[in-house]
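Engineer: Okay, structure incoming, though there's no sequence with it:
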């Protein structure tokens, strides 16, 4: 009988360790832009679709508002985003990019390619990895 509690037999550990390695790799490139990895993720969402509510950002990034609000406050202090109460519903805080936040897109554009090259994965392996991790993230839906 196999020992189910052996580290080598777990799926959680390689996922955890790989996530940390990939985040550290991104951070090597993000430091030049004075961004943290979570800030980069917020910018990715806003570059794709400007003007998001905090709840919309949280849904897309799988973060609760308690985690996201301090992050957005720091980004606002760096003049990357603007936070504003909705004119329709004052309970809703809307997030938009500033000029500076928009300008970072061009500087950040090479990062995914650089990360991919450093990982040493083929295009097919990269796509497979993405598909499997997305499946894991959405297993409850």
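Structural biologist: Yes, it's here. For clarity, every value in this text was computed on a predicted model and none was experimentally measured.
Engineer: switch to C-alpha atoms for all contacts and neighbour counts from now on
Structural biologist: OK.
Engineer: where exactly do the strands run in the protein?
Structural biologist: Listed in chain order, the strands of the chain (DSSP state E) span 52-53, 81-85, 93-97.
Engineer: just these: most buried one?
Structural biologist: Ranked by mean neighbour count, the strands of the chain are led by strand 93-97 with a mean of 21 (mean count of other CA atoms under 10 Å).
Engineer: residues in contact with it?
Structural biologist: 46, 50-54, 80-86 (CA atoms under 8 Å, 6 or more residues apart in numbering).
Engineer: can you map out the helices along the protein?
Structural biologist: 12-30, 37-48, 54-61, 65-77, 99-108, 111-119, 123-137 (DSSP state H).
Engineer: alright, now check it against this:
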């Protein structure tokens, strides 16, 4: 039997996992300045693009289920960054909106992507290429997951 394929260096999952951890670690000190976590930053990115959005849409954009998202949003609500209200159109649906504090944070956080790029040591072109490749991979994997469900 050939166990070559089981070597760690042959796995795509490991560099993805380790890179994700490293990038999140680079974000941590930047986000600490704003007293937010990386998952909270992701939620804010969605809300800064589209305020007053259903919880379900946030989950779809971030690939998170409501069981994961709800405690995160509750914490963000208690820190004054957003509100969660029942939809006027569908009482079963929650709509998430930024507060004034959440909106003001966007102006302060605009420096984060540039600072992360500096911290990474990568060129903007390299980051754009990596992002394109990872987006392609994510689309393929999500389609596989949907088809197998």
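Structural biologist: Ah, there it is. Source: prediction; values computed, not measured.
Engineer: Can you calculate the TM-score here?
Structural biologist: The TM-score (TM-score structural alignment, normalised by the length of structure 1) is 0.97; 141 aligned residues with a CA RMSD of 1.0 Å.
Engineer: Closest one of the contacts of strand 93-97 of structure 1 to residue 101 of structure 1?
Structural biologist: Each of the contacts of strand 93-97 of structure 1 was scored against residue 101 of structure 1 by CA to CA, and residue 80 proved nearest at 4.2 Å.
Engineer: in structure 2, what residues pair with stretch 41-54 of structure 1?
Structural biologist: Using TM-score structural alignment, stretch 41-54 of structure 1 corresponds to residues 42-55 of structure 2.
Engineer: For residue 46 of structure 1, give its distance to residue 1 of structure 1.
Structural biologist: Residue 46 of structure 1 is 51 Å from residue 1 of structure 1, where distance means CA to CA, to the nearest Å.
Engineer: Give me the more crowded residue out of those two.
Structural biologist: residue 46 (19 against 3; other CA atoms under 10 Å).
Engineer: In contact with that one: list those residues for me.
Structural biologist: By CA under 8 Å, 6+ apart, the contact set of residue 46 of structure 1 is 52, 96-97.
Engineer: Turn those into JSON lines, including distance to residue 6 of structure 1.
Structural biologist: Shown next, in JSON lines, are the contacts of residue 46 of structure 1 (distance: CA to CA, whole Å):
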{"residue": "52", "distance to residue 6 of structure 1": "44"}
{"residue": "96", "distance to residue 6 of structure 1": "47"}
{"residue": "97", "distance to residue 6 of structure 1": "47"}
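Engineer: how close does the one residue sitting closest to the centre of structure 1 get to residue 68 of structure 1?
Structural biologist: Nearest residue to the geometric centre of structure 1 (CA atoms, centre = their mean): residue 41, 3.0 Å. According to CA to CA, residue 41 of structure 1 and residue 68 of structure 1 sit 11 Å apart.
Engineer: Just the terminal-to-terminal distance for the match of stretch 41-54 of structure 1.
Structural biologist: Per CA to CA, the first residue of stretch 42-55 of structure 2 is 14 Å away from its last.
Engineer: Could you pull out the buried residues of it?
Structural biologist: Of the residues in stretch 42-55 of structure 2, 43-44, 46-48, 51-55 count as buried by neighbour count, 16 or more other CA atoms under 10 Å.
Engineer: now, among these, which is nearest to residue 138 of structure 2?
Structural biologist: Of all those, residue 138 of structure 2 sits closest to residue 46, with 17.7 Å by CA to CA.
Engineer: Surely the closest one and residue 58 touch.
Structural biologist: Yes. Assessed by CA atoms under 8 Å, residue 46 of structure 2 is found in contact with residue 58 at 6.8 Å.
Engineer: quick one on the thing from earlier: of all the strands of structure 1, which lies closest to residue 9 of structure 1?
Structural biologist: Nearest of those to residue 9 of structure 1, taken as CA to CA: strand 52-53 at 41.0 Å.
Engineer: mean shift between the closest one and structure 2?
Structural biologist: By mean CA distance after the TM-score superposition for structure 1, the fitted strand 52-53 of structure 1 averages 0.6 Å away from its aligned residues in structure 2.
Engineer: ok, the closest residue to residue 81 of structure 2 other than its chain neighbours to residue 86 of structure 2 distance?
Structural biologist: Nearest residue to residue 81 of structure 2, sequence neighbours excluded (CA to CA, 6 or more residues apart in numbering): residue 102, at 4.3 Å. Counting by CA to CA, the separation of residue 102 of structure 2 from residue 86 of structure 2 is 19 Å.
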